[in-house]
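Engineer: how does the following fold in three dimensions:
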Amino acid sequence: MRNGLSVDVEDWFQVGAFERTIDRADWPALESRVEANCDAVLQIFADAGVTGTFFTLGWVAERFPALIKRIVAAGHELASHGYDHKRVFTLTAEEFAADLEKSRAILEDLGGVPVRGYRAPSFSIDARTPWAHPILAEQGYAYSSSVAPVVHDHYGWPQSPRTAWRPLSDSDLVEWPVATAHVAGRTLAAGGGGFMRLLPYRFTRWAIARMNEEGHPAILYFHPWEIDPGQPRVADAPLKSKIRHYSGLAAMAGKLKKLLDEFDWTRADALVPAQQERARPWRAAA
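Structural biologist: Model prediction:
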């Protein structure tokens, strides 16, 4: 079974773990490593003969337009991660709509391709944002991968489905969560990122294989900074944030290469039509 491969294109200083430590106003003055790290990811994908989806911040695209062109030229899908990594539940509906429009305009102008996919920063579409999916549908997005059906201190909508679902009855828009594992009555995150860095490789491999056995493609995600163990350290960050961000960096590239070798991968939009056909409607209980 083919699975969805995705990258959340953001720099090391733009992550949720440091959002209370690093001021956004300081971003332009910090050492940027996103372009070099993305180029390393592009090479890993090229070596493995796979294509993926790059959910990209508009902020990054503005500063590295040549990177956007390289992503598209290599055959990957260009998708939106919003403009500057503000969590959706911190925005009003009007602010969210404006953020979508701004980031999409930047990406489409630089990439020269339509942008039909969206992933919210930090999986921040949840029960607090009932307006988010209608706005995505109004703006013509085909899919979102923005809901995490897990319990987590930074995000999560644990009541939501583990597989692709339809948030609206009058739209083909699908919400496609990243891979999870159902263990002992609990839904555990297993789709990449920090969980892939911190947990044994065999758990991620088992979770993806299990989803495939259940008849569903998995979608994996990671960030370019996660294959960069030499990135700057934020000395004054809370200990929990340091553990969350820096653990397992040295092993991540190796784990990624093994997954690319053991499973069949493609860009998310190649799998969306099948997800649209089989996805069932779901709405949170009032």
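
Engineer: going forward, measure contacts between C-alpha atoms and count neighbours the same way
Structural biologist: OK.

Engineer: hmm, residue 224 is touching residue 37, no?
Structural biologist: Yes - taking contacts as CA atoms under 8 Å, residue 224 lies within contact range of residue 37: 5.2 Å.

Engineer: one more sequence to fold, the one below, so I can look at both together:
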Amino acid sequence: MPLILSIDFEDMAHDMKRDLGLWETGPIRTEALWQSYHDIDDFLRAHGGARGRKATFFCTGLIAEQAPDLIARIAADGHEIACHYHFHDRMDGQDVATIDRMLGRARTALEDASGTSVRGFRAPQFRIDRTGPAQYQAVMRHFDYDSSFPAESREEVAAFRAAMGLGDFPILPIYRGRVMGRHFRLGGSYLKLFPGVMARRLIADAEKAGFAPHIYLHPYEFTASGSYRLSFGERLPLGMARTLYWGVRQEQWHRAGNRGLPAKLARLIGHDGLAGRLGDLVPAIRA
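Structural biologist: Reported below is the predicted structural model:
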């Protein structure tokens, strides 16, 4: 099966400051995001094949509000604009009223910026409540498909859909496979840091399980420039111990394995290229 590639298009610098309590919100790193987009689009044109030159970008609503011209450019180049919430917040700790408001705000901003209908959704960090149906029902009110569910089998997806009362709502999962007794998802830091043989094994296991193998990545993983890093001064209000800790952790995200990622991904794609936009692959998308 052709490999699916999607991009969680977010500004990690902004989102990390929000997660660490350094601010509620502020300006995004627009120049870094533009450069990342050009790098990703160039990669797709070179390695995506006939269908896979167009991909799905799960964008935060914040980017659409602060850099609408960037979202417009991504859409104009033929890529699918999908939603990655408004802020890059963990939804599983939020109330449904907040979630409904943030979903609506993000979708409006993304559609206004792109001039396209936004149909797909992915929760930040895949963190959406799966103990009850309320949060998924909010997603269903705003979108036509979801890609927030890491799964090991088609049966797991079907059981979850039935338990949550989601009917035939399309769920496009990220494969979650076992290697050496631990679960790993296909994408992100796992793809960067582990050898290509591990990714090929997970791709093969996904196909055996009946999934179209799906890799997800982020803008900061396509660059080793450190353009999304928080500086020492930006981290210093956390106190010295946490400042040093988060400095080390940032090496994992912004340096380790980044330079080799495009070549590793190109080797995984294969002769058939990528599968293309997620929304075009959903068999039962609502009109």
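
Engineer: TM-score of the superposed pair?
Structural biologist: After superposition, the two chains reach a TM-score of 0.81 (TM-score structural alignment, normalised by the length of the first structure), with 265 aligned residues with a CA RMSD of 3.0 Å.

Engineer: compare residue 224 and residue 37 of the first structure (neighbour count), which wins?
Structural biologist: For residue 224 of the first structure and residue 37, the more surrounded residue by other CA atoms under 10 Å is residue 224, and the numbers stand at 23 against 20.

Engineer: from residue 55 of the second structure, how far off is residue 273 of the second structure?
Structural biologist: Distance of residue 273 of the second structure to residue 55 of the second structure, computed by CA to CA, to the nearest Å: 12 Å.

Engineer: quick one, which of these two is more surrounded?
Structural biologist: Taking neighbours as other CA under 10 Å, residue 273 of the second structure and residue 55 compare with residue 55 leading, 26 against 22.

Engineer: could you find the counterpart of that one in the first structure?
Structural biologist: Alignment note: residue 55 of the second structure maps to residue 52 in the first structure; criterion TM-score structural alignment.

Engineer: give the equivalent position in the second structure for residue 266 of the first structure.
Structural biologist: Alignment note: residue 266 of the first structure maps to residue 276 in the second structure; criterion TM-score structural alignment.

Engineer: now do the contacts for the residue nearest to its match when sequence neighbours are not counted.
Structural biologist: Closest residue in space to residue 276 of the second structure, ignoring its immediate chain neighbours: residue 52 at 4.1 Å, by CA to CA, 6 or more residues apart in numbering. If you count contacts by CA atoms under 8 Å, 6 or more residues apart in numbering, residue 52 of the second structure has them with 44, 273, 274, 275, 276, 277.

Engineer: just send the residues you listed back as a markdown table, with distance to residue 139 of the second structure too.
Structural biologist: Formatted as a markdown table, the contacts of residue 52 of the second structure follow (distance: CA to CA, whole Å):
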| residue | distance to residue 139 of the second structure |
| --- | --- |
| 44 | 29 |
| 273 | 31 |
| 274 | 27 |
| 275 | 25 |
| 276 | 23 |
| 277 | 20 |
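
Engineer: count of residues packed around the residue mapped onto residue 86 of the first structure from the second structure?
Structural biologist: Alignment note (TM-score structural alignment): residue 86 of the first structure maps to residue 89 of the second structure. Number of residues near residue 89 of the second structure (other CA under 10 Å) recorded here: 19.

Engineer: quick revisit: excluding chain neighbours, what is closest to the match of residue 55 of the second structure?
Structural biologist: residue 267 is the one closest to residue 52 of the first structure (CA to CA, 6+ apart), at 3.8 Å.
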